[in-house]
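Visitor: Sequence and predicted model, in that order:
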Amino acid sequence: MDLRDRLAEVRRRPHLYGLTTFGEVAAFVTGMDAATEWRFLEEFREWLAFRSDLGANLAWQVLVIRIAYPGEANDFWVAASHAESGEAVTVLFDELNSFLRDRETRSAE
């Protein structure tokens, strides 16, 4: 099973993997990145920053929360990362899917 298939499986059944919060899903994705010697999410933060126009100095987790919940206070991401933030989890999987598809398209050119 490749990484995109694993992500699709986790998205379908996050509770099977013991994932209930955005923070847990983000940690799982970071683990996938670590398992690939930090290549899986390479340039993901920059890609999110460019698409969202939120700033390249933010961690990708913060960018995802801010995309999911625009207009919230700056410290909202801390609370959202520990809560069952379904919208943030959805945005994370959507953005990761778009990012990986875009990266595959660029590498195929």
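Guide: Sure thing, it's come through.
Visitor: use CA for all of it now, contacts and neighbours both
Guide: Will do.
Visitor: From the centre of this protein outward, give me the first residue you hit.
Guide: What sits nearest the mean C-alpha location of the chain, by C-alpha atoms, centre = their mean, is Leu92, with 3.6 Å.
Visitor: so where does it fall, helix or strand?
Guide: Counting by DSSP states H and E, the element that carries Leu92 is helix 86-108.
Visitor: Which parts of this protein are helices?
Guide: Across the chain, reading from the start of the chain, the helices by DSSP state H fall at 3-12, 22-35, 44-52, 60-68, 76-82, 86-108.
Visitor: Below is an additional structure, to be compared with the one above:
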Amino acid sequence: MDYVETFRMARDRPRMLGLDGSFVAAAAFVNGCDAGNSWRLLDGFGEWLAAGLGDGANLSWQALVVRHSLPGGSPNSPAELVLGEQENSVVVARLFELLEEFWDVRQKRGLAEIFAQYTKVFG
């Protein structure tokens, strides 16, 4: 399955996939795709996000996406992932941008390079 194309469809036409356009629904959809691939689809995603921020090694990829999306966004618990309408649309768009960037990096440099960068940042 072409997940890059699937995630583009989720971004551009969420209702076609039964999504309501919220970050919670988009993140659950992405997580479901990961689960359907024995939790291997997103290998390195959280590490890549954390290394890009230089912080957040202890956070979920969902919280890291919020940090990448919103200035000063620093959720530390699921309750803090409740977003306003404007914040929500920014974070959903950024989620799918980050996934595309990650796929590109993962394909060109490989997981070993992603984990090496993570180790370099977090020791």
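Guide: Received, thanks. Quick caveat: nothing in here was measured; it's all calculated off a predicted structure.
Visitor: What would you report as the TM-score here?
Guide: Put the two chains on top of each other and the TM-score (TM-score structural alignment, normalised by the length of the first structure) is 0.85; 105 aligned residues with a C-alpha RMSD of 1.8 Å.
Visitor: Tell me which other helices or strands the helix holding Leu92 of the first structure touches.
Guide: Secondary structure elements in contact with helix 86-108 of the first structure, counted by 3 or more C-alpha pairs under 8 Å, 6 or more residues apart in numbering; DSSP states H and E, are helix 3-12, helix 22-35, helix 44-52, helix 60-68.
Visitor: Single out the most deeply packed of these.
Guide: helix 60-68 (a mean of 22; mean count of other C-alpha atoms under 10 Å).
Visitor: quick check: angle from that one to helix 44-52?
Guide: 20 degrees (axes from the mean of the first three to the mean of the last three C-alpha atoms, to 10 degrees).
Visitor: mean shift of helix 60-68 of the first structure relative to the second structure?
Guide: On superposition with the second structure, the mean distance recorded for helix 60-68 of the first structure (mean C-alpha distance after the TM-score superposition for the first structure) is 0.8 Å.
Visitor: List the contacts of that helix.
Guide: The set of residues external to helix 60-68 of the first structure that reach it, using C-alpha atoms under 8 Å, 6 or more residues apart in numbering, is 26, 44-45, 48-49, 52, 54, 72, 77, 80-81, 87-88, 91-92.
Visitor: picking that back up, in the helix holding Leu92 of the first structure, what counts as buried?
Guide: Neighbour counts using 16 or more other C-alpha atoms under 10 Å place 88-89, 91-93, 95-96, 99 of helix 86-108 of the first structure among the buried residues.
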